[in-house]
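Participant: sequence-free structure coming up:
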């Protein structure tokens, strides 16, 4: 039986040399459980490759998620940017359906001098349009996973992400703990600091498996600056031990995608630490 918490890399493993859509065999062999396929600069994977990824993931028992393009902005002021964002999300959903991705991760957007309340209103209107176009395209098997964001100019604090997910079917959160830490200028410094995050989620959402991102992170006045490795955790937070202790104490099923520069190597360190704690 697998552990309640899964671990995997954001993108292909560091020392893996093959095609990204054939990575599950390698990921399983090194002892990890999941894989977040990356499409940050546009969805470029074709149907054939995506279906191979699904087959490989099923064969080697690897849980697949997909990160969509960075260009998405649900709350843009310009209608052209809204149209393009919807296009990127449809392309992500289509590829995600082919590859069997259980979550489609994306960054919601930027306030761009709008009040957060106005940005939220526009985002919800955009999502309603998105659903209409997905239905017209015949795309049915998808779960979007808006991510907590690391810069204070971005839509995506924990309350906003939970509100979006509580407002729509086919929406589940991606909780990026490093982004929460950076956005809060060092918010997560001890185990108890995670409690309000988990209580906010529990009060509003019914989640079977919490999709997470984790890295140690450098931040400045405006939030996120740079990702760092676990070995640099003495200098940069947050601490993975605090997150794991909370997940264990509260019995959470979770999938932690490692976003450090050593994504699979540090994911293994996280898994080994987790298994030493349970």
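Facilitator: The structure has been received and is ready for your questions. Everything numeric here is computed off the predicted structure, so don't read it as measured data.

Participant: Please count neighbours and contacts with C-alpha atoms only from this point.
Facilitator: Noted.

Participant: Which residues lie in contact with residue 206 in this structure?
Facilitator: Residues near residue 206 by C-alpha atoms under 8 Å, 6 or more residues apart in numbering: none.

Participant: and it, that one's in a helix?
Facilitator: No: under DSSP: H, G, I helix; E, B strand; the rest coil, residue 206 sits outside any helix and is assigned coil.

Participant: Okay, one more to line up with it:
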């Protein structure tokens, strides 16, 4: 059993007595979790002084942080202003997230609209390459993590995300296993299928791709078009135990962020279930 797999919540846990990321980080540690994803999904509103406070609290609490950038991102918009705004939202997420001590910036990259996968891929690749250079020039030491998406209309299947990650040093995947399950209309839900995903990651990104994984897990509802909404693990058909067994077999390390509606309950369920494995 590897001890370098960290479990935590997508945002401040519900049981946190006072609002805010600082108290959320403290509460994550108090209940025995290891990490938290700062949710900038409605916009990057955190100020620099607050970010510094989050950083100090996270270090003192030994809680690893990541960031989820705003939902309003589409690097394949037909409108140039929306593309420019999307890039700026990722940049601002990275800037404030880095001050918080976060190393990974997660985002949903784009929609296909009526374009081919290759055309969208080329556009997303070029934009992320330019953004990575800008972040490096500004000494913002983060990794950009485009996320595997849950609907067929969204750019971000497993192959697209892994290919982007293999071609740019500062781009690595966020593997949302529940999205993979929903996107395939109930597939990607067995031990062998989870192993196939992890094998592909290792083949394309090397062992480091498994040692420093960023994963999202939750219960999920879906239909023929893919993801509908997140639900609690026990209310879903998502086979989280076999995913954890695959993590164990491949000695996966990194962050596992739970996005179930009950947040810390399912995050603790995942952690406790993982460490109960032989």
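Facilitator: That came through fine. Keep in mind that what you see is a predicted model, and the values were worked out from it rather than measured.

Participant: Superposing both, give me the TM-score.
Facilitator: Once superposed, chain against chain, the TM-score is 0.94 (TM-score structural alignment, normalised by the length of structure 1); 274 aligned residues with a C-alpha RMSD of 1.6 Å.

Participant: Can you show me the helices along structure 2?
Facilitator: 21-30, 48-61, 80-100, 117-137, 158-167, 177-183, 191-205, 207-211, 240-249, 264-274 (DSSP state H).

Participant: TSV for those, including distance to residue 147 of structure 2?
Facilitator: Listed next are those as TSV, based on distance: least, C-alpha to C-alpha, whole Å:
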stretch	distance to residue 147 of structure 2
helix 21-30	23
helix 48-61	24
helix 80-100	13
helix 117-137	13
helix 158-167	7
helix 177-183	9
helix 191-205	14
helix 207-211	14
helix 240-249	18
helix 264-274	19
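
Participant: I'd like to know which of those is closest to residue 151 of structure 2.
Facilitator: Closest to residue 151 of structure 2 of the helices of structure 2, according to C-alpha to C-alpha: helix 177-183, at 5.2 Å.

Participant: any idea how far residue 174 of structure 1 lies from residue 68 of structure 1?
Facilitator: 12 Å (C-alpha to C-alpha, to the nearest Å).

Participant: Need the residues touching each of these two.
Facilitator: With C-alpha under 8 Å, 6+ apart, residue 174 of structure 1 and residue 68 have common neighbours residue 105.

Participant: Can you check which of the helices of structure 2 gets nearest to residue 226 of structure 2?
Facilitator: The stretch from the helices of structure 2 with the least distance to residue 226 of structure 2 (C-alpha to C-alpha) is helix 177-183; that distance is 4.5 Å.

Participant: so how far is the closest one off the chain centroid?
Facilitator: Distance, stretch centre to chain centre, for helix 177-183 of structure 2: 13 Å (C-alpha atoms, centre = their mean, to the nearest Å).

Participant: compared with structure 1, how much does it deviate?
Facilitator: Helix 177-183 of structure 2, aligned to structure 1 and superposed, deviates on average by 0.3 Å (mean C-alpha distance after the TM-score superposition for structure 1).

Participant: My read is that residue 52 of structure 2 contacts residue 99, right?
Facilitator: Yes: taking contacts as C-alpha atoms under 8 Å, residue 52 of structure 2 lies within contact range of residue 99: 5.9 Å.

Participant: So for those two, which residue has more residues nearby?
Facilitator: More neighbours surround residue 99 than the other of residue 52 of structure 2 and residue 99, with 22 against 18 (other C-alpha atoms under 10 Å).

Participant: Report the contact partners of that one.
Facilitator: 48, 51-52, 55.

Participant: so which of those is the most crowded?
Facilitator: Most surrounded of those: other C-alpha under 10 Å gives residue 55, at 23 neighbours.

Participant: picking that back up, just say which of the helices of structure 2 is most tucked in.
Facilitator: helix 177-183 (a mean of 27; mean count of other C-alpha atoms under 10 Å).

Participant: Does anything pack onto that one? Which helices or strands?
Facilitator: Judged by 3 or more C-alpha pairs under 8 Å, 6 or more residues apart in numbering; DSSP states H and E, the packing partners of helix 177-183 of structure 2 are strand 213-217, strand 219-223, strand 226-231.

Participant: What residues in structure 1 pair up with the last one?
Facilitator: Going back to what we said before, that points to strand 226-231 of structure 2. Matched against structure 1 by TM-score structural alignment, strand 226-231 of structure 2 falls on residues 223-228.

Participant: that older thread, so which of the helices of structure 2 gets nearest residue 149 of structure 2?
Facilitator: Going by C-alpha to C-alpha, the one of the helices of structure 2 nearest residue 149 of structure 2 is helix 177-183, 5.5 Å.

Participant: What is the corresponding segment of structure 1 for that closest one?
Facilitator: The aligned range for helix 177-183 of structure 2 is 177-183, by TM-score structural alignment.
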